[in-house]
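> Got a predicted structure here, sequence first:
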Amino acid sequence: MSVEGKVAVVTGGGSGIGQAAARLLAANGAKVVVADRNVEAAQAVAGSLVQAIAVRADVSRADDIRDLFQAVDDRFGRLDILVNNAGYGVAGTVVDLDEAEWDRLMSVNVRGMFLCSKHAIPLMFRSGGGSIVNTGSYTAMVAIPSRAAYVASKGAISSLTRAMALDHANQNIRVNCVAPGTIETPWFDPAFANSENPERFRQELSARCPMNRMGRPEEIAEAILWLASDRASFATGSVLTVDGGASIW
């Protein structure tokens, strides 16, 4: 699944799924722009790759995203792949959640995807086309308790994926979504650390799917690579679920 010579932007590329995707794209020949609001993490990833740069970017801020894609244009003069991966979750029902928490999550998970795509698509079109891969979640199909804002944001991502795929198919721009299950990333580290019984907590997370384990970031990166590559040349508007079977229960 070569992406040799292509230019890829990965948001949230400093850790977890984003880091794994950046590494795999680079290993298959891509020039990678690692974007993250934690610039030190982005620099650490980019510094370990052959052809990569790090850019500090908060995806919820329009000025940051404008600067990000200007940096891509200035450095590489083209864009072939965008991995819209930045996002996070908060606990709470609609009753529990503070309005500011809801707004902040939506600004990152949904507005961030909108802003990145808004600036990436013209550059992709100028480059002759490209591929956008959005990181969604199996929770867009099967809700989990006390994660109302997160579930809602991932549902929006699935719908936005289909809308963009339809709008930009005639520009040779494919838009797809990968929907992971529960993946063991640094996002869970504080929860494990604060748990009275970390092993029991891990078992509870693993029990969300028939395979009875958490997924690995590298497993999601493989799906991202396929969707980003020309091997998926007839795939657009798709949601590829990689969740250990969690959504079939």
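Structure's in. What do you need?
> Only C-alpha atoms from now on, for both contacts and neighbour counts.
Will do.
> tell me which element the residue of the chain most remote from its centre falls in.
Centroid-distance maximum for the chain: residue 196 at 30.5 Å, with CA atoms, centre = their mean. When elements are assigned from DSSP states H and E, residue 196 belongs to no helix and no strand.
> centre of the chain versus the helix or strand hosting residue 34, how much separation?
Residue 34 is located in strand 31-36, with elements delineated by DSSP H and E. Centroid separation between strand 31-36 and its chain, computed with CA atoms, centre = their mean, to the nearest Å, is 12 Å.
> what comes up buried for it?
31, 32, 33, 34, 35, 36 (16 or more other CA atoms under 10 Å).
> Put this next to the first one:
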Amino acid sequence: MNDHQEINGATAIVTGGAKGIGAAIVRRLTAAGVSVAIVDLDADGAEKLAHEVPGTFAVAADVGDYAAMYAAVDEACTRLNGLDILINNAGWDHVQRFTDTESTLWDKLIHINLKGVFNAVHLAIPRLISSGGGRIVNVASDAGRVGSSGEAVYAACKGGTIAFTKSIARETARHGITVNCVCPGPTDTPLLGEIKQDERAAATMDAIVRATPNRRLAQPDEVAEAVTFFASAPAHITGQVLSVSGGLTMAG
């Protein structure tokens, strides 16, 4: 590893890589010459993508389960012969007003969106240090920056991911590891399609699009491009948060 990572020939783990933003990240990284382990709970989806994209392979795991992730990261790093890049993309959401939710939903959201990031980073850091440094990119959400009606716990998880990104960036900089965060706004993915099956959620999402200066959803490849930027950015870019939201949110 050097101060400006050349990612051609690098190795990466992408969580939640089977579809949507994750699949776009996998395709973008492999196009840049990266070998990629696709880690996803959707084993069939991950295998299907691995068959379509050269230089990839699938590893099935629940990111929120530490033991399962330990096995997955071990298998991935063995097959990759090391690790240079970790992309924490796995996520899930359910739009519902907080007072109408139950604690079982909170647990599921935290399990996937926050604990999943903790698990992967905890397991990857020693591998990255042994590789001489590397890049961690966490995919959060603009909901974590500004809040979002109907997504209180999801937003809390993503806000936690943003804070976690900055803290780990401070802890690992001396090892040549950068840690940055990409925050998509509403993005045209299968997950969004599932969310919009609920009429109230669909109305909320449509209102957000109308409030976006670009007047449209983000495309997965646009988010993937931002992720790839951080995966190859200079070592002096760390602890940063980049929104991909068509101007819906703007840093002050």
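Here it is on my side, so go on. Everything numeric here is computed off the predicted structure, so don't read it as measured data.
> quick revisit: to what extent does the strand holding residue 34 of the first structure diverge from the second structure after superposition?
With mean CA distance after the TM-score superposition for the first structure, strand 31-36 of the first structure departs from the second structure by a mean of 0.5 Å once superposed.
> Onto which residues of the second structure does that strand map?
Matched against the second structure by TM-score structural alignment, strand 31-36 of the first structure falls on residues 35-40.
> And residue 186 of the first structure? What does it align with in the second structure?
Using TM-score structural alignment, residue 186 of the first structure pairs with residue 190 in the second structure.
> so when I look at residue 174 of the second structure, I'm seeing a helix, right?
Yes: counting by DSSP: H, G, I helix; E, B strand; the rest coil, residue 174 of the second structure falls inside a helix.
> Contacts for the match of strand 31-36 of the first structure, please.
9-18, 26, 29-30, 46, 50, 55-63, 72, 76, 80, 90 (CA atoms under 8 Å, 6 or more residues apart in numbering).
> ranges for the helices of the first structure?
16-27, 39-47, 62-76, 99-106, 112-126, 148-168, 189-194, 198-206, 217-228 (DSSP state H).
> ok, the residue most central in space within the first structure - contacts?
Residue closest to the mean C-alpha point of the first structure, counted by CA atoms, centre = their mean, is residue 85 at 1.6 Å. By CA under 8 Å, 6+ apart, the contact list for residue 85 of the first structure reads 10, 11, 12, 13, 17, 18, 134, 135.
> is it true that the fifth one touches residue 220?
Yes: when contacts are counted by CA atoms under 8 Å, residue 17 of the first structure is listed as touching residue 220 (6.7 Å).
> Those two: which has the busier surroundings?
residue 17 (27 against 24; other CA atoms under 10 Å).
> how near is the alignment partner in the first structure of residue 64 of the second structure to residue 114 of the first structure?
Applying TM-score structural alignment, one finds that residue 64 of the second structure aligns to residue 60 in the first structure. Applying CA to CA, to the nearest Å, the value for residue 60 of the first structure to residue 114 of the first structure is 9 Å.
> Give me the more crowded residue out of these two.
With neighbours defined as other CA under 10 Å, residue 60 of the first structure and residue 114 compare such that residue 60 has more, 23 against 19.
> Quick check: the more buried one touching residue 105?
No: Residue 60 of the first structure is beyond contact range of residue 105, at 9.3 Å (criterion: CA under 8 Å).
> ok, and the most crowded of the contacts of residue 85 of the first structure?
Highest count within the contacts of residue 85 of the first structure by other CA under 10 Å belongs to residue 13, 33 neighbours.
> That one maps to what in the second structure?
Residue 13 of the first structure maps onto residue 17 in the second structure, by TM-score structural alignment.
> contacting residues for its match?
Residues near residue 17 of the second structure by CA under 8 Å, 6+ apart: 23, 25, 26, 38, 39, 40, 46, 89, 90.
> and the gap between the residue nearest to the fourth one when sequence neighbours are not counted and residue 137 of the second structure?
Leaving aside its sequence neighbours, residue 38 of the second structure sits nearest to residue 58 (CA to CA, 6 or more residues apart in numbering; 4.7 Å). Computed with CA to CA, the distance linking residue 58 of the second structure and residue 137 of the second structure is 19 Å.
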